[in-house]
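Q: return atomic coordinates for the entry below.
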Amino acid sequence: MKELSYLNKFFLKYKWQLLPGVFFVVISNLFAVLPAQIIRIAFDLVKENIAVYRLFNGFDKQGLIYDIFANSLLFFGALVILMAVIRGLFLFFMRQTIILTSRHIEYDLKNEIYQHYQELSLAFYRRNNTGDLMNRVTEDVSRVRMYIGPAIMYTINTLVLFILIIGAMVSVNLKLAVYSLIPLPLLALTIYFVNSIINQKSEEIQRRLSTLSSFVQETFSGIRVVKSYVKEDFIRAGFESQSEAYKQESLSLVKIQAYFYPIMLLMVGLSTIITVYIGGLQVMDGRITAGNIAEFIVYVTQLTFPVTSLGWVTSLIQRAAASQKRINEFLKTEPEISNPNPNPFYLKGDVEFKNVSFTYPDTGIQALKNVSFRINKGELLAIIGKTGSGKSTIANLLMRMYDVNQGEILIDGQNIKYINLEAYRSKTGFVPQEVFLFSDTIARNIAFGQDELDMATVEQAAKDAAVYKNIEAFDKKFETFIGERGITLSGGQKQRISIARAIIKEPEILIFDDCLSAVDTKTEEEILRSLGKVMKDKTSVLIAHRVSTIKNADQILVLDEGEIAEHGTHSKLMKERGLYFELYEKQLLEEQELS
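A: Purely as a prediction, here's the structure:
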């Protein structure tokens, strides 16, 4: 229950919906207990009327007594049916309040988890796989909802019914009540013992399910690679192995429950036998009537469902506790990147790295070592270097996906850690190396950063990214749906749509992380000409592999193993005949060989 205490704030929020539900539980159980007393009166009445009927054997009045007897039984039968109807009505109200409220809490909890996911930093998503994240916001929340709704409802119902029934039994005959309830403490001990096992099994089942979900999600994401390497059988075998592990854990829990339920039924049956035996002795001594035995049997029978459902409710609570524990692990995770300054921030575009060093927290790889440079508003900085030299790390740090370990990054003279992060990012256009497009129309993908869809602006951004002609060639043009069931775009088209998405924001800082790698030289020149107009008076950072892409930059950084090996203009670096010159000569030779 420690983990489930997190939900108390939701119970407080919806208290005026839950309290009527508790009231309906009490009323419905009152009408569940009353029939037992009616049956006791009817049973005693039957015994007395039979004796009277026999006494008038041979007299005319016997027929009248029979009619009175029959009408009395009909009245008591109708009364029992009426009690059942009224109880059913209040049970309906009970479910309409408690179960409905559980759906509201489920909705709030899912939104809270999703909101927290969005606040967490990029490092969090590198540490956790997508399948596990999805499982916690879907399957885990569903299991918690079963605790909030059915488990709590049946727990309150059982508690109220126990109090009413035990109170009624004690008021009739204390000795018979004690003997009838003897098996219940044994049942409580059994439940206590089984609880710990159910909890352990539930946590393991959830872990297995997360692993299985992650495996499936990863397989579907990389289905082209699977098919290309003819690894369908290997993947299928892996899925069967994961499914088998999940099945075995689930069967293990089911076996425990299979032993649990018969034991509970045995205890309830034992209560009935004890009631009849001890009750019979009490009737013989004249302390109670035969109707009281019937009343007690009804009470014990009424306790059968609550007691047998106790195991199911226990399982629901334990599963919910295991799921809520997994949810709490993420909800308690603090984002490494925070937005400490809510004040407005108006971006001009001056950027400076001062002795910046950075090591990735999840891998321990040092990506940058004592990097320093400055970009003034309106300048174009190009960054080039071998794979793994730290180029993309500079882009990530500029977007503040991570915070530096040493040194500082200044934006308009202010440390990036202390400016309004949302305001800064809203005026920064970023084209990542790994392009991601949403399952939506091309127009909505380009206008992703906009509050409204303005087609004139979308079309202009597509022209600036040199992808307008490609889009117009599609049957539905900008309304073409891309994604899992939509048209498949080439790598170059995806990159250019991603560029259009960045420049439509009209940002003050533009960051292009090797976004022209999938286009040919001719298309690259066309894009750069278009971007030249867009980047005018804007601070731009262009990360590339090809020297031809960056030779017109105001300044060029050459990175090597996380350090700045060379820094200057194209002409200056060519004269120095260093690493930049070698890259230029090598690429020039490769182009000549291809031509």
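Q: could you use CA atoms for every contact and neighbour count after this?
A: Noted.
Q: so which bits of whichever strand or helix holds F220 are buried?
A: In this assignment (DSSP states H and E), F220 forms part of helix 183-221. Residues 183-184, 187, 191, 194-195, 198-199, 201-217, 219 are the ones in helix 183-221 that count as buried (16 or more other C-alpha atoms under 10 Å).
Q: now the second one, please; I'll put the structures next to each other:
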Amino acid sequence: MKHGSWALYSRLLRYVRPYWKAFALAILGMILYASSQAWVTQAMQRMVDGIQHPSDSFRFVMPLIFVAIFILRGVGTFLSSYFMDYVGGKVVYALRVNVFDNMIRLPSSFFDQNSLGHLLSHMTYQAERVTGAATDALTISVREGMTVIFLMGLMFYNNWRLTLVFLCITPIIGVVVAYAGKRVRRLSHRIQNAVGNVTHVASEALSGNRVVRTHSSEDYELARFRKASENTRRQNLKESKTTAIASPLIQTLVALALSFMVWLALTPGVMGYITPGEFISFILAAAMLIKPVKSLTEINGKIQKGLAACESIFAVIDAPKERDDGTYAPEQIEGDVVFDNVSLRYSPDDKAVLKHVSFEVKAGEMVALVGRSGSGKTSLVNLLPRFYPLTEGRILLDGHDVNEYSLKALRSQISLVSQQVTLFNVSIANNIAYGDISPSRERVIEAAKAAYADEFIERLSDGYDTVIGDNGITLSGGQRQRIAIARAIYRNSRVLILDEATSALDTESERYIQNALEGVRQSRTTLVIAHRLSTIENADRIAVFDQGELVEMGTHAELLAKDGNYAALHRVQFSEDSTGE
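A: All right, here's what the predicted structure looks like:
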């Protein structure tokens, strides 16, 4: 393997270090197994040479020797297989946990650039490939490698001349193995991407199954899935072809060398005198080499697959986490928020989505952000919990730059309810108290009542203990939204962000939520992104955005009187509502 491969494998083996005792037992088992192979050939030599002058003790001892050898082999097989599987399972577990642990701490930009299917494949398919390198490959590499060493040592001891003949094919075998390994490694990377595409296409189609069925797009999605699966099949077939060619080619080389040795050994005067037992022992040892050599050549493919998976997994583990240089961690804040000359580009090549935005939100104040889609409202509120880094300017929270806060302390002061509600396949109570290790049932109920969710929760079969399915599939859109708002209320943060939080509610539910928000916002700083202007008429102030710029700010009445952008938006919505559109 190339230097990079050794570096990867040595890093993988560092995960073995905590389980060195089990690993040592596995290695002991491999030594016992490998030595038993050599003992078999030695026993055959003694038996053949002893046949000419058999004795009672000889007839008694030889069967016991064979029984002892195979007991030794059985013990070795158990120790190597069980304890290596134990260590391998621990290694894969640690890798999966490390990948997941780092993945959930990566910046939002990472998830913007990677599909869900590819990310999931790191913890499923690629982790399984690492299992091949961490368990099967390591077991076979050590066990069969030591078998080769023992057998070659015995052959050299019996007849070093014949052994040198056999060793002449070693460089050729090395070239074949090296070429096959490089090709398998390259193909493994392609297969990982192909499997990620399969997972991505499947997850999109299954999660959006209602849209698929509504548009009668089953055949379209099936065609996408077939294309992705066919690409995976082709790459797997190329990998299999490489392995299938390399293995018999190496076996043929070994067989040719073995045949040549037999010819030399049977030629009078060529190799000198050897006893029948030595001849049988030598040929048997050489023949027994074929299986471990074959296994070693095949296992190189598994190692390369595992190392290719390791590269991808370690890339995620090594990916830089969200920057968290802040140390300020107050237990409680007032909630004053200042946006000071804030500008944002998601990447240097992108155009600015926010341009020099400046305004202040005082503690306990409710400020609404309105404007056409794509005007930068959501981008602005995403900067407050530091989901993205500022391009220019600063954001102050209680007079401190948000970068001075530790991420945990900063986000503990902020609750976010977005238009795209995320719920978990657990009980309603656990969804409302999400993240609380010791949730309070009383607080859960209070939060549900404040969000006007209690009235429908009580009607469910198991009430607050009802499991709601994947992302709350058993609930209506309005019910899901109210649970999300109850979760924000339960969190009891000083800053509340509502990003189109009432968009999925019917008129009656919207009125309930407006009443709830009136009570909630008294002790919280509230930023509301709203499309329906009727929901934010009572806001303390309204900030109007257009193409990333703050163009107007004032109360509902002041902005209507100004007859600017807000008044135009209001007229359009009033016109649509009055015509029923």
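Q: and the helix holding F220 of the first structure against the second structure, how far off on average?
A: Taken over the aligned residues, the distance from helix 183-221 of the first structure to the second structure averages 1.6 Å (mean C-alpha distance after the TM-score superposition for the first structure).
Q: can you check which part of the second structure that helix sits on?
A: Aligned by TM-score structural alignment, helix 183-221 of the first structure falls on residues 169-207 of the second structure.
Q: now do the matching stretch: distance to the chain's middle.
A: 18 Å (C-alpha atoms, centre = their mean, to the nearest Å).
Q: next one: stretch 293-304 of the second structure
A: Distance, stretch centre to chain centre, for stretch 293-304 of the second structure: 26 Å (C-alpha atoms, centre = their mean).
Q: now that stretch on the first structure. Mean distance?
A: Once the two models are superposed, stretch 293-304 of the second structure sits on average 0.9 Å from its counterpart in the first structure (mean C-alpha distance after the TM-score superposition for the first structure).
Q: residues in the first structure aligned with that stretch?
A: Counting by TM-score structural alignment, stretch 293-304 of the second structure pairs with residues 307-318 of the first structure.
Q: run through the neighbouring helices and strands of the helix holding F220 of the first structure.
A: When contacts are defined as 3 or more C-alpha pairs under 8 Å, 6 or more residues apart in numbering; DSSP states H and E, helix 183-221 of the first structure sits against helix 130-137, helix 232-284, helix 290-331.
Q: the first structure: matching residues for stretch 34-49 of the second structure?
A: Aligning stretch 34-49 of the second structure against the first structure (TM-score structural alignment) gives residues 29-44.
Q: give me the contacts around that stretch.
A: Residues from elsewhere that reach stretch 29-44 of the first structure, judged by C-alpha atoms under 8 Å, 6 or more residues apart in numbering: 73, 76, 79-80, 83-84, 86-87, 157, 160-161, 164-165, 289-296, 298-299.
Q: stretch 419-437 of the second structure now?
A: By C-alpha under 8 Å, 6+ apart, stretch 419-437 of the second structure touches 439-441, 444, 447-448, 464-472, 480-481, 483-484, 486-488, 490-491, 499-504.
Q: name all residues that make contact with F58 of the second structure.
A: G50.
Q: now swap in A502 of the first structure and tell me
A: For A502 of the first structure, the contact set (C-alpha under 8 Å, 6+ apart) comprises 429-431, 446, 449, 510.
Q: the residue lying closest to F69 of the first structure once chain neighbours are set aside and N71 of the first structure: what is the separation?
A: Distances taken as C-alpha to C-alpha, 6 or more residues apart in numbering put N49 closest to F69 of the first structure, at 6.5 Å, once the chain neighbours are dropped. Per C-alpha to C-alpha, to the nearest Å, N49 of the first structure is found 12 Å from N71 of the first structure.
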